[in-house]
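>>> okay, sequence plus prediction incoming.
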Amino acid sequence: MIATLTEQLRSMATGAIETLPALAIAVVILLITALIARFSSAIVGKLAGSTDLRKSLRDLAVTLTRLGIWLVGVMVAAMVVVPSLTPASLLAGLGVGAVAIGFAFQDIFENFMAGVLIMLRKKMRIGDVIECEGITGKVEHVTLRETHVRRLSGELTVVPNSILFKNPVEIFTDKEQRRHDVVVGVSYDTDLDEAAEVIRKAVMSVEEVDKDQTLDIFAKEFNSSSVDFLVRWWAGATPRDGWESKDKVVRAIKRGLDDAGIEIPFPYITHTFKEKVPLGKDVGEEVGNSD
């Protein structure tokens, strides 16, 4: 038994020694592959950088170039170590292995494919402000697995690409401007035409409001204490632009209505009693006695 074991170990050692030259050649091939992949990626990145391609597409081209070169290099190195392997058998093995790995790492490959498709999209560029699944912020970086979104409060959120691909994404900055709105209430004794004109002049006096776009002032509804106007205007698309324009629009409308003597009413409450409420001297005496 010992003799058999010794013979097997000797045979394994002999086989390992015989494969050392092939392993050395495979290592050299991998080193050359690394150099070629690095050099080719730099060339592709430089060529892509001279075009009008978005940064995400340039990164995708560089990544796919590097992956393709490494795939070829690994296949050549494997055929050197195991001469019985052929390109056809390697491709068949890769197909079977890809299926098995795909089931084992489904989420990883899902995010990978979603990252590729997101990079191929014409929408959602680096720097866009988006909202998806309760996450609102600026897109800082897109990789093949995840997207980095900087929240408006400063925190960085790493979002799996599959979430951004499978769910609706609202892009605030798809265009330079978007519409904002505010509700303005005036008292019931107000001339609505006059109030609308005052509001129009006030909004148009704000520098941030786009004068070339439509300014809408609609009498919206009869509220409990006021007649409400819906005021809609166009200004910068980012949340910051929206807040700044709304701040100045509200201030301008308040100032304009005050100057015109138009009341912005407080809520009025009317109490109705089932029985007659006593007033006069008896009420004062009852209050005094209760003290």
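That came in fine, so what should we check first? Residues are numbered from 1 along each chain as shown.
>>> please count neighbours and contacts with C-alpha atoms only from this point.
Will do.
>>> and Glu155, how many neighbours?
10 (other CA atoms under 10 Å).
>>> do the same with Ile36
16.
>>> likewise Val184?
Number of residues near Val184 (other CA under 10 Å) recorded here: 20.
>>> how distant is stretch 80-94 from the center of its chain?
Distance of stretch 80-94 from the chain centroid (CA atoms, centre = their mean, to the nearest Å) equals 43 Å.
>>> where's Asp212 relative to Trp233, distance?
Look at Asp212 and Trp233: by CA to CA, to the nearest Å, they are 10 Å apart.
>>> who has more neighbours out of these two?
Trp233 (23 against 7).
>>> all strands of the chain, in order?
Assigned by DSSP state E, the chain shows strands spanning 129-132, 135-142, 146-151, 156-160, 170-171, 177-186, 216-222, 227-236.
>>> so which elements touch the first one?
Applying 3 or more CA pairs under 8 Å, 6 or more residues apart in numbering; DSSP states H and E, we find strand 129-132 packed against strand 135-142, strand 170-171.
>>> shouldn't Val139 be in contact with Lys123?
No: here Val139 lies out of contact with Lys123, judged by CA atoms under 8 Å, at a distance of 11.8 Å.
>>> more neighbours: which of these two?
Set Val139 next to Lys123 and count neighbours by other CA under 10 Å: Val139 wins out with 20 against 11.
>>> contacts for stretch 120-134 next, please.
For stretch 120-134, contacts defined as CA atoms under 8 Å, 6 or more residues apart in numbering pick out 54-57, 136-142, 164, 167-174, 238.
>>> are any of the residues you listed buried, and which?
Neighbour counting by 16 or more other CA atoms under 10 Å classes 54-57, 136-139, 141-142, 164, 169, 171-174, 238 among these as buried.
>>> and the longest helix belonging to the chain, what does it pack against?
If you go by DSSP state H, the chain has its longest helix at helix 2-49. Packing partners of helix 2-49 (3+ CA pairs under 8 Å, 6+ apart): helix 55-81.
>>> another structure for you, compare them:
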Amino acid sequence: MNILPDAGDADIAQRLVKILDATNWFEDPGVRVDEGVVFLSGTAESAAHSEWASQLAASTQDVVAVVNHIALKTASPWDFSASFESLGQTFVHAAQATPAILLGGILLILTGALCAAIASVARRSLAGKVRSLLLRQVLARAIAIPVFLVGLYLVLQLSGLTSLALTVLGGTGIVGLIIGFGFRDIAENFLSSILISAQRPFAIGDLISVADHQGFVQRVTTRSTLLMTLEGNHVQIPNSSVYKGTIINYTTNPKSRASFSVGIGYADSIQTAQATAMQVLREHPAVVTDPKPMVLVDSLGPATVNLSIFFWVDITRNSQLRVLSAVIRLTKRAFERAGVSMPDEAREVVFPDGLPIDLPLGQQTPTNTSAAKVPLDTRDVELEITSSDRDDDRSVNDAEGNLEAESEDIYSQAAFSRVPEASGANLIADVDGSVEK
């Protein structure tokens, strides 16, 4: 800034004072010039204003140096002018950002609607290709999530939060990794539920055995598989244990084999016993003919020839336990009628009053008439068969109830039982292909 050629100290001081007064940034500004050295005094509102005064003086012609003695103004603790000014600026910025915020909100709503539409279309498209309801939902959401992230990025960028938008997109994977470690068990059960619903190792109503529990499948949720045991109890098994465990499905093949053993006397005809047992199996209405039943010689015991009897039952229609009870009962009755003995491995008869024995001549009759124990072969004992047992030709009696499968009883119990509140929606189909909503 030029004033006059070879300006004097007074001219420099006068010019600087007028400039400092014109800014209204200083209180009692003072300028003294001595041999080209400028001395500034007074009070400034901020350090930036004091620095500005120093630069102004230094750029003046014929100024050799600047000594700045301008003090900074000390604000009163009761002076809220700065706060009011900051608040006013905030309102101004908010007003200026209002159009961008409204546009961002509209864009966010449109993004949500677009994601819902895309997920709905994806679910309908996958309905005929993916049988698992849960897997369809997961795939549909996986398709819609990128659209939502793009919309969120645009909203944040429109709002002037470009750095935050980049952080959100870049941190999505990190957040997912952290959540995966923190909720590992929950994530494992959720993924297992997807695999179970996709692979379908069982259906609703199947009788299965898994994780040391046996029961009928009631439902599969995102957390657990719900069984109702044969005792009528609800059992919730984590899906991770179900998927990683050994599953025995008794319903997939409706036919199940039952067996029992029976011992006959050595003097009895094995062929007669086999034919008698086979006749019982063929005549029983609950024993299926395919696969065929078998009566095999299993082993030779100390006092009996042991036979193993095998037969198959349709467990979807009949109870294996009840049919087994009926077949054992009818086999015993048939053996008795056919004269086939079923001796114990060891038996003795006690005669409390003694047993008279005829001895050859020259031998004395034993004077000891105390109790004598004489082994007795069960073939010499006539078995009593009651008239009611002889007349009982029914395939099932009152004690056995009926031959119907236990599933009917379990289903009736399940209908009246309270489903655990936290079980959630069912994810797999019923045996007829329907899914509980």
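Arrived safely, thanks for sending. No experiment lies behind these values; they were computed from the predicted model shown.
>>> how close are the two chains, by TM-score?
Once superposed, chain against chain, the TM-score is 0.75 (TM-score structural alignment, normalised by the length of structure 1); 270 aligned residues with a CA RMSD of 3.6 Å.
>>> picking that back up, would a markdown table of the helices and strands packed on strand 129-132 of structure 1 with distance to Ile36 of structure 1 be doable?
Compiled in a markdown table, these are given as follows (distance: least, CA to CA, whole Å):
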| stretch | distance to Ile36 of structure 1 |
| --- | --- |
| strand 135-142 | 25 |
| strand 170-171 | 39 |
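>>> surely Val155 of structure 2 touches Leu110?
No: judged on CA under 8 Å, Val155 of structure 2 makes no contact with Leu110 at a distance of 10.9 Å.
>>> neighbour count for the two, which is higher?
A direct count of neighbours by other CA under 10 Å for Val155 of structure 2 and Leu110 places Val155 higher, at 23 against 14.
>>> give me the nearest residue to the more buried one, chain neighbours excluded.
Gly104 (4.8 Å; CA to CA, 6 or more residues apart in numbering).
>>> could you do Ile29 of structure 1 as well?
Nearest one to Ile29 of structure 1, counting by CA to CA, 6+ apart, is Ala77 at 6.1 Å.
>>> what count of nearby residues applies to the one you found?
Neighbours of Ala77 of structure 1 under the rule other CA under 10 Å: 21.
>>> just the one 5 residues further on next, same as before
Counted with other CA under 10 Å, the burial measure for Val82 of structure 1 works out to 13 neighbours.
>>> which position in structure 2 pairs with it?
Counting by TM-score structural alignment, Val82 of structure 1 lines up with Leu156 in structure 2.
>>> try Val99 of structure 1
Using TM-score structural alignment, the equivalent of Val99 of structure 1 in structure 2 is Leu177.
>>> show me which residues of stretch 283-297 of structure 2 are buried.
284, 286-288, 293-295, 297.
>>> corresponding residues in structure 1 for that stretch?
Using TM-score structural alignment, stretch 283-297 of structure 2 lines up with residues 205-219 of structure 1.
>>> would you map the helices across structure 2?
When assigned using DSSP H, the helices of structure 2 occupy the ranges 9-23, 47-58, 81-126, 133-158, 162-182, 184-199, 239-244, 270-283, 320-338, 387-391, 406-416.
>>> just give the nearest non-adjacent residue to Leu72 of structure 2, would you?
For Leu72 of structure 2, the spatially nearest residue (CA to CA, 6+ apart) is Ala44, at 5.0 Å.
>>> map that neighbour onto structure 1.
Ala44 of structure 2 maps onto nothing in structure 1, by TM-score structural alignment.
>>> how about Ser197 of structure 2?
Checking TM-score structural alignment: Ser197 of structure 2 goes with Met119.
>>> its match against Leu60, yeah?
Yes: between Met119 of structure 1 and Leu60 there is a contact under CA under 8 Å: 7.1 Å.
>>> which residues are common contacts for these two?
Listed as contacting both Met119 of structure 1 and Leu60 by CA under 8 Å, 6+ apart is no residue at all.
>>> burial measure for Asp181 of structure 1, as a count.
Per other CA under 10 Å, the neighbour tally for Asp181 of structure 1 reads 16.
>>> alignment lookup: it to structure 2.
In structure 2, the residue paired with Asp181 of structure 1 is Ser259, using TM-score structural alignment.
>>> pretty sure that match contacts Val313?
No: if you go by CA under 8 Å, Ser259 of structure 2 and Val313 don't touch, sitting 10.6 Å apart.
>>> residues in contact with the closest residue to Tyr188 of structure 1 other than its chain neighbours?
Using CA to CA, 6+ apart and skipping residues adjacent in sequence, the residue nearest Tyr188 of structure 1 is Ser226, 5.7 Å away. Contacts for Ser226 of structure 1 (CA under 8 Å, 6+ apart) come out as 185-188, 264-265.
>>> repeat for Ala113 of structure 2
Here Ala113 of structure 2 is in contact with no residues (criterion: CA under 8 Å, 6+ apart).
>>> can you tell me what it aligns to in structure 1?
Ala113 of structure 2 maps onto Ile32 in structure 1, with residues paired by TM-score structural alignment.
>>> tell me, how many residues neighbour Ser412 of structure 2?
11.
>>> that one and Ser341 of structure 2, how far apart?
Remark: distance between Ser412 of structure 2 and Ser341 of structure 2 (CA to CA) = 43 Å.
>>> wait, Asp59 of structure 1 touches Gly45, no?
Yes: with contact defined as CA under 8 Å, Asp59 of structure 1 reaches Gly45; the gap is 7.4 Å.
>>> surely Leu57 of structure 1 meets Met119?
Yes: with contact defined as CA under 8 Å, Leu57 of structure 1 counts as touching Met119 (5.6 Å).
>>> tell me the residue in structure 1 aligned with Gln236 of structure 2.
Following TM-score structural alignment, the counterpart assigned to Gln236 of structure 2 within structure 1 is Val158.
>>> His148 is in contact with that match, correct?
Yes: if you go by CA under 8 Å, Val158 of structure 1 and His148 touch, sitting 4.7 Å apart.
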